[in-house]
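Trainee: After the sequence you'll find the predicted model.
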Amino acid sequence: MPFESLELREDISISKVVTIHYFEYMSDFSFPGESHDFWEFLCVDKGEVDIIAGDKPHTLKRGQIAFHKPNEFHSLKANGRIAPNLVVISFECSAPAMQYFEGLITDISETARYLMAQIIYEAKHCIATPLDDPYTTHMERCTEAAFGSEQLIKLYLEQLLIHLVREQLKGGGSAPAVVKSIKQKNDAIIYKRITAYLEEHIREHLTIEEICRANLIGRSQLQKLFREQQQCGVIEYFSRLKIDLAKQLIRENHHNFTQISDYLGYTSIHYFSRQFKKLSGMTPSEYASSIKLLAERP
């Protein structure tokens, strides 16, 4: 009996992405609004923002996502207190299943957060256009993109949407299986506990030994866990957290660089500036100027 192939059904298929953004906005940023003939979603990674979808106002907090259907007017503004970090992705998709996303505002799971992080990661390796420019209307490809990056963006985005649909359907009697995280359950629990510990002690100077002792984990296991999750060691990850918070404080514009350095537990403003440049590619002054320049563009 001859073999017969099975043509795989695609409930959600995306072939065109319009924009991929990761924004670090000032606390007083305001976007007057727009509408366009493709889908867009906004997810709050840090802080909170006020949005208008159609004619309805909403406040989105960390870990929440909002979808705007084609031709729906939408605007956003920061609340004047907290400098928000946002993921914004727009794309074309005409699948009937997209009805699930009309007017959708919901909390996201760790799986969804991971998939969005992977999209941003791949975009950095294949898109030459800065991901933090809110005025981008056309993305340029990198001349030497990592192999398969664009395809992975498509796959991760489709997987994200499928996961969100399944989450919406879970309340039914025959809920489909949720997309599994690539992390083992035990590792995920340990990782979450340690990252929470690092965030709680972000103003301190921590050593690997102190982190291990406080979280009852061996040094090699700790380093292996962060290599798998963040592609770096735990101390580098902790330094990134500090610099991310420093960026937020700079954007909120309530403290000078010396005060921020002291607040984050750096021994000197010079060491703070060196680490800031090492991890962000620019000095604190250059970062502040670049953020203001983007915000002031017409």
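Mentor: That came through, no problem.
Trainee: only C-alpha atoms for contact and neighbour calcs from this point on.
Mentor: Fine.
Trainee: Report the contact partners of the residue nearest to I153 when sequence neighbours are not counted.
Mentor: Spatial nearest neighbour of I153, chain neighbours left out: I119 (5.2 Å); criterion: Cα to Cα, 6 or more residues apart in numbering. Contact analysis of I119 by Cα atoms under 8 Å, 6 or more residues apart in numbering lists L152, I153, Y156, L157.
Trainee: from those residues, which would you call buried?
Mentor: Those of the contacts of I119 that meet the buried threshold are I153, Y156, L157, by 16 or more other Cα atoms under 10 Å.
Trainee: then this one, side by side with the first:
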Amino acid sequence: MYDKTTSAKFIKYGYVYDEAKDIVKDNLIINQIVTSDKVISSLYNFTEGTYIEIIEGMASILISESINGDFKLFSVHRKLAIKPNMYFNIVSMTDKITFNLIIPKNYNLKLEFLNPPYVYSRILPTINIPEIMAYYYTIKSPNYKFKGERHNLYELTFVDNGTLNTCIDGVDYTLNSSDLIVYGKNQFHTQSVENDSSCSYLTIMFDMECNDDTLICNRVFHCRNELYNAVRTFAKNISITLPYLENLILSNFHEIIIRLFQYDYLGLDYSKVSKESYQHFQDELLEGILEYIDKKISYPISISELCSKFSISRSSLQTLFKNNLNTSPKKYINDLKLAKSKMMIMENKYTITEIAFMLGFNSIHYFSRAFTQHYEISPSEYAQTIFKQ
């Protein structure tokens, strides 16, 4: 990180000015220079004051009071007046820059060389994830076995709860809760669950460009706090709807992958997930689904709509509701609609037909039959009972 030339730290080397009238150019030579240099091996040293005016592009100035001194890099902001006897050169921050080097006619220049040269460090990506092809949350029952597949994509599997066994090109791995693994491209991999408990996990299929994927592929990572939070944020964002959400999801996933590449540079005890803050994604997923159903209860809600919205398979959705609510998603939705209809009848603001329409039932006859089966009384009879009371 470095300062601007407008900061107080630059005063020891020179100052900034805004207008050409601030300097008298009658006795000055104006040299226009075009450069793309990001490696500085030579330095200007003038015995008289000099001036720098950037014409095009963005630039920094590398400067010191001594050739053996501590060189500082400043982002050039406005026009510069450089004090005499400074050692400096201009660094191109963009593809190329054009600047005026303004010097006295009777100048005396020394050209000094840096050994080793100064190299401007640009902030450029070394990992690129151009696309996430698919993501889904899965809940598998005991004794589940997947015979295996290979494909020309990377695949990340994060185990939320339970234990998942996987085999990659003949090598066995075991993932427990909060573990994840990345399958490389075209690697044959199988998955299975033991017979004593179910397993829930998040799968993400993606493309990636990087220098060395062997650093993160085919090894089990246990999520410490930073990595766990990144996965949790990704899981939350894939089930909401906001403008530019695709960009945010890709950004979230970039963080996950970067955390994996950084994994070995952090201590083993670094930022462990505390037991107090641990929560299965399954709980959060169910909470999100129930909240969505509640908001959409006045509209027809299909199982396929829920699966698409929350990136979960139909069988996993059934298991999620069965394990946590001991009911099916369809029955939960219908029961919630009927409970809502009962409250609306009690309010006595709408007719039975209007209530059926407002809650998304296909017909008044279907609504009446469902209400009667559930409460053992028809909607109209229930309304009469409330009215009599």
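Mentor: It's in. Only a predicted model underlies this, so the values are computations on that prediction, with no experimental measurement involved.
Trainee: now, among the buried ones among the contacts of I119 of structure 1, which is nearest to I190 of structure 1?
Mentor: Ranked by distance to I190 of structure 1 (Cα to Cα), these are led by Y156 at 24.7 Å.
Trainee: Does the closest one touch A117 like I think?
Mentor: No. Applying Cα atoms under 8 Å, one finds Y156 of structure 1 not in contact with A117, separated by 9.5 Å.
Trainee: What's I129 of structure 2 aligned with over in structure 1?
Mentor: By TM-score structural alignment, I129 of structure 2 lines up with I14 in structure 1.
Trainee: Which of the buried ones among the contacts of I119 of structure 1 fall within helices?
Mentor: Taking DSSP state H as the definition of helices, the buried ones among the contacts of I119 of structure 1 contribute I153, Y156, L157.
Trainee: Tell me the spacing between the last one and F91 of structure 1.
Mentor: Distance, L157 of structure 1 to F91 of structure 1, by Cα to Cα, to the nearest Å: 9 Å.
Trainee: Determine the residues that are contacts of both of the two.
Mentor: Counting by Cα under 8 Å, 6+ apart, the contacts common to L157 of structure 1 and F91 are I14.
Trainee: show me what contacts the residue nearest to Y270 of structure 2 when sequence neighbours are not counted?
Mentor: Closest residue to Y270 of structure 2 apart from its sequence neighbours, by Cα to Cα, 6+ apart: R224 at 7.1 Å. The contact partners of R224 of structure 2, by Cα under 8 Å, 6+ apart, come to Y270, S271, K272, V273.
Trainee: switch the cut-off to 6 Å
Mentor: By Cα atoms under 6 Å, 6 or more residues apart in numbering, the contact list for R224 of structure 2 reads S271, K272, V273.
Trainee: if I look at the alignment partner in structure 1 of it, how far off is V178 of structure 1?
Mentor: Alignment note: R224 of structure 2 maps to S109 in structure 1; criterion TM-score structural alignment. As judged by Cα to Cα, S109 of structure 1 and V178 of structure 1 stand 10 Å apart.
Trainee: residues contacting N161 of structure 2?
Mentor: N161 of structure 2 makes contact with S177, C199, S200, according to Cα under 6 Å, 6+ apart.
Trainee: One more: F188 of structure 2?
Mentor: F188 of structure 2 makes contact with E149, R150, I168, D169, according to Cα under 6 Å, 6+ apart.
Trainee: Neighbours of the counterpart of the first one in structure 1, how many?
Mentor: For E149 of structure 2, the aligned residue in structure 1 is E34 (criterion: TM-score structural alignment). Using other Cα atoms under 10 Å, the number of residues around E34 of structure 1 comes to 11.
Trainee: again, but for T138 of structure 2
Mentor: For T138 of structure 2, the count of nearby residues is 23 (other Cα under 10 Å).
Trainee: For S109 and V178 of structure 1, list the residues in contact with both.
Mentor: Shared contacts of S109 of structure 1 and V178 (Cα under 6 Å, 6+ apart): none.
Trainee: now the match of E149 of structure 2: how far from S75 of structure 1?
Mentor: 7 Å.
Trainee: out of everything not next to it in sequence, what's closest to G54 of structure 1?
Mentor: In this structure, G54 of structure 1 finds its nearest non-sequential neighbour in F73, 5.0 Å apart by Cα to Cα, 6+ apart.
Trainee: To which residue of structure 2 is F67 of structure 1 aligned?
Mentor: The alignment partner of F67 of structure 1 in structure 2, by TM-score structural alignment, is V182.
Trainee: Could you pull up the contacting residues of its match?
Mentor: With Cα under 6 Å, 6+ apart as the criterion, the residues that contact V182 of structure 2 are E155, L156, C217.
Trainee: Please, where are all the helices along structure 1?
Mentor: Applying DSSP H to structure 1 gives helices spanning 110-126, 149-169, 185-200, 208-215, 219-230, 234-252, 257-263, 269-280, 284-296.
Trainee: how about the ones you listed, which one is nearest V49 of structure 1?
Mentor: Nearest of the helices of structure 1 to V49 of structure 1, taken as Cα to Cα: helix 234-252 at 13.9 Å.
Trainee: List the buried residues for the closest one?
Mentor: So, applying 16+ other Cα under 10 Å, buried residues of helix 234-252 of structure 1: 234-235, 237-252.
Trainee: I63 of structure 2: which element?
Mentor: For I63 of structure 2, the host element (DSSP states H and E) is strand 59-64.
Trainee: hey, which strand is longest across structure 2?
Mentor: Secondary structure of structure 2 per DSSP state E: the longest strand is strand 127-140.
Trainee: which one is the residue nearest the centre of structure 2 nearest to, not counting chain neighbours?
Mentor: The centroid of structure 2 falls nearest to N252 when counting by Cα atoms, centre = their mean (1.3 Å). Spatial nearest neighbour of N252 of structure 2, chain neighbours left out: F234 (5.5 Å); criterion: Cα to Cα, 6+ apart.
Trainee: counterpart of the one you found in structure 1?
Mentor: Match for F234 of structure 2 (TM-score structural alignment): I119.
Trainee: Please determine how far its match is located from A288 of structure 1.
Mentor: According to Cα to Cα, I119 of structure 1 stands 26 Å off from A288 of structure 1.
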